[in-house]
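Student: sequence and predicted structure below; questions after.
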Amino acid sequence: MLVWITGVSGAGKTYLANKLVKKLQNKSILAVHFDGDELRNCFKSESPQDYKKTKRLDIARKYARLGKLVSDQGHLVLFSTISLFNEIQDWNRNNNPKYIEIFLNVPKQKIINRDQKQLISRHFKKSRNNIVGMDVTAETPINPDFVYQDIKPEDEDYLTNFIICRYEEKINENGMGLYKFSKSVFEKT
């Protein structure tokens, strides 16, 4: 199963993914988390050219295929990545039967105020460009499963429970009992 957490830089994608992984672990469910920034660092993708739109799309395609590869091996995969391309969102939905898309649509002013990585301030000083949502147009997801402007603890709990239900459907497809999800309880069918 693939959970794709997307939004512009500073939206809280990594924060949310880390919270979800920890909550899943507390319920004895191991999840693999791939973070876009960590993957760029791992593969040494730090050339200014790597941040242009065409290169971003190429990298997003690789992330999507990696997510599918690991998910197809039976793992619960969370991806926190900008990757705001409709082509990627469509590919993920068409190629991953158990796909959940979470879009963090944080207001631009809140992103500017946060500026955790100093990307926005460097952008305004003209020392950094190719920032999605600033000078690179973001393709807003067409049909995300969840959209949040801000994540609250109860949202984290709700998403964790939803992910567990979808995941258990996947691992119980052999007829051992499916679980139906409701906002506050699990009901065995």
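Tutor: Okay, I see it.

Student: from here on, just use CA atoms for contacts and neighbour counts.
Tutor: Will do.

Student: show me how far the host helix or strand of V3 is from its chain's centre.
Tutor: If you go by DSSP states H and E, V3 is part of strand 2-7. Taking C-alpha atoms, centre = their mean, to the nearest Å, one finds strand 2-7 lying 2 Å from the centre of the chain it belongs to.

Student: list the helices and strands that strand packs on?
Tutor: Packed against strand 2-7 by the contact rule (3 or more C-alpha pairs under 8 Å, 6 or more residues apart in numbering; DSSP states H and E) you find helix 13-26, helix 53-72, strand 76-80, strand 99-104.

Student: can I get these in JSON lines with distance to T140?
Tutor: Converted to JSON lines, those look like this (distance: least, C-alpha to C-alpha, whole Å):
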{"stretch": "helix 13-26", "distance to T140": "15"}
{"stretch": "helix 53-72", "distance to T140": "14"}
{"stretch": "strand 76-80", "distance to T140": "16"}
{"stretch": "strand 99-104", "distance to T140": "8"}
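
Student: out of these, the one nearest F186 is which?
Tutor: Closest to F186 of these, according to C-alpha to C-alpha: helix 13-26, at 15.4 Å.

Student: what helices and strands are in contact with the closest one?
Tutor: On a contact count with 3+ C-alpha pairs under 8 Å, 6+ apart, helix 13-26 meets strand 2-7, strand 31-35, strand 76-80, helix 153-171.

Student: got the contact list for stretch 141-150?
Tutor: 84-86, 89, 100-107 (C-alpha atoms under 8 Å, 6 or more residues apart in numbering).

Student: so can I have TSV of those residues showing neighbour count?
Tutor: Shown next, in TSV, are those (neighbours: other C-alpha atoms under 10 Å):
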residue	neighbour count
L84	22
F85	21
N86	15
Q89	24
I100	22
E101	21
I102	21
F103	24
L104	23
N105	18
V106	19
P107	11
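
Student: now, among those residues, which is nearest to K117?
Tutor: The nearest member of the contacts of stretch 141-150 to K117, counting by C-alpha to C-alpha, is V106 at 16.0 Å.

Student: list the residues that contact the closest one.
Tutor: So V106 contacts 7, 11, 148-150 (C-alpha under 8 Å, 6+ apart).

Student: put this next to the first one:
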Amino acid sequence: MSVTKTDTSRIIWMTGLSGAGKTTLARGLKNRLERERIPAIILDGDELRTGLNQNLSFTAEDRLENVRRTAEVAKLFAQEGYCVIVSLITPGECMREKAREITRGASSFILTYVNAPLAVCRKRDVKGLYQKVNDGAIQQFTGISSPFEEPVSCDLEIRTDRLTTGEAVEKLYSFCYGKKTILAQTGTRLASVS
């Protein structure tokens, strides 16, 4: 079954600790979607923080505003038929529910928990952020000094400490665009398929 343009709109919201692999997975998925000629865009938390959301701090209120703005942008792209891949820590359950609420009706919202143990994330430390926490240069950091609430209602969990990047991308792609998934769509939520 080939995917048609009307089937392409999704908001894939990736949540997880820094270093869990959200950005890597987002880039891999975008490449996979492009091979299938599915229009896709990535909204990456780090990139948004240097542009659209540069005036926000890391207080609870500003983190919620970061999520709100990102969800509004995701909604606009989804309404135009894009698969929107959001790579954003989104540490609180209320924040994830806010994103789902804002985008409701625009597209299927697929909350994906990109999960790796904190020890693995610290070891990866691709951006050097955990080292900055250790050095005292960063005070508020999710998973260390600021809480990360594990999702209670994610649509898909991907353990990046157990899967290669390629395996993780294929698992996510199959869940979001496999034949069973397209047939199982109901409203704005996707049914879980094996």
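Tutor: Arrived safely, thanks for sending. It should be emphasised that the depicted structure is a prediction, and the values quoted were computed from it without experimental measurement.

Student: now the TM-score, please.
Tutor: Remark: TM-score between the superposed chains equals 0.80 [TM-score structural alignment, normalised by the length of structure 1]; 173 aligned residues with a C-alpha RMSD of 2.6 Å.

Student: returning to that earlier point: after superposition, how close is the strand holding V3 of structure 1 to structure 2?
Tutor: Strand 2-7 of structure 1, aligned to structure 2 and superposed, deviates on average by 0.7 Å (mean C-alpha distance after the TM-score superposition for structure 1).

Student: corresponding residues in structure 2 for that strand?
Tutor: Across structure 2, the stretch matching strand 2-7 of structure 1 (TM-score structural alignment) is residues 11-16.

Student: right, and I82 of structure 1 touches A11 too?
Tutor: No - assessed by C-alpha atoms under 8 Å, I82 of structure 1 is found out of contact with A11, at 9.3 Å.

Student: in a markdown table, list the helices and strands packed on helix 13-26 of structure 1 along with distance to A17 of structure 1 and mean neighbour count.
Tutor: Converted to a markdown table, the helices and strands packed on helix 13-26 of structure 1 look like this (distance: least, C-alpha to C-alpha, whole Å; neighbours: other C-alpha atoms under 10 Å):
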| stretch | distance to A17 of structure 1 | mean neighbour count |
| --- | --- | --- |
| strand 2-7 | 7 | 26 |
| strand 31-35 | 7 | 18 |
| strand 76-80 | 6 | 24 |
| helix 153-171 | 9 | 17 |
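
Student: how about CSV for the ones you listed, with distance to D58 of structure 1 added?
Tutor: Shown next, in CSV, are the helices and strands packed on helix 13-26 of structure 1 (distance: least, C-alpha to C-alpha, whole Å):
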stretch, distance to D58 of structure 1
strand 2-7, 16
strand 31-35, 16
strand 76-80, 16
helix 153-171, 28
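
Student: so which of those is nearest N113 of structure 1?
Tutor: Per C-alpha to C-alpha, nearest to N113 of structure 1 of those: strand 2-7, 16.0 Å.

Student: name the residues that touch that closest one?
Tutor: Applying C-alpha under 8 Å, 6+ apart, the contact partners of strand 2-7 of structure 1 are 13, 17, 67-68, 71, 76-84, 96, 98-106.

Student: once you drop chain neighbours, what's closest to the aligned residue in structure 1 for Y177 of structure 2?
Tutor: Counting by TM-score structural alignment, Y177 of structure 2 lines up with I164 in structure 1. Leaving aside its chain neighbours, I164 of structure 1 sits nearest to L24 (7.7 Å; criterion: C-alpha to C-alpha, 6 or more residues apart in numbering).

Student: now do the same for that neighbour: its match in structure 2.
Tutor: Aligned counterpart of L24 of structure 1 in structure 2: L33 (TM-score structural alignment).

Student: contacts only, for that match.
Tutor: 39-40, 173 are the contacts of L33 of structure 2 under C-alpha under 8 Å, 6+ apart.

Student: dump the residues you listed to CSV, plus distance to K180 of structure 2.
Tutor: Converted to CSV, these look like this (distance: C-alpha to C-alpha, whole Å):
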residue, distance to K180 of structure 2
P39, 21
A40, 21
Y173, 12
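
Student: how much space between the residue lying closest to T24 of structure 2 once chain neighbours are set aside and R159 of structure 2?
Tutor: Of all residues not flanking T24 of structure 2 in the chain, T165 sits nearest, at 7.6 Å (C-alpha to C-alpha, 6+ apart). In this view, T165 of structure 2 and R159 of structure 2 are 10 Å apart by C-alpha to C-alpha, to the nearest Å.

Student: equivalent analysis for I85 of structure 2, please.
Tutor: 18 Å.

Student: same deal with N66 of structure 2?
Tutor: Using C-alpha to C-alpha, N66 of structure 2 is found at 25 Å from R159 of structure 2.

Student: try S108 of structure 2
Tutor: For S108 of structure 2, the distance to R159 of structure 2 equals 22 Å [C-alpha to C-alpha].

Student: more crowded one of those two?
Tutor: For S108 of structure 2 versus R159, neighbours defined as other C-alpha atoms under 10 Å are more numerous around S108 (24 against 16).

Student: map the more buried one across to structure 1 for me.
Tutor: Counting by TM-score structural alignment, S108 of structure 2 lines up with K98 in structure 1.

Student: residues in contact with its match?
Tutor: By C-alpha under 8 Å, 6+ apart, the neighbours of K98 of structure 1 are 1-2, 166-167, 170.
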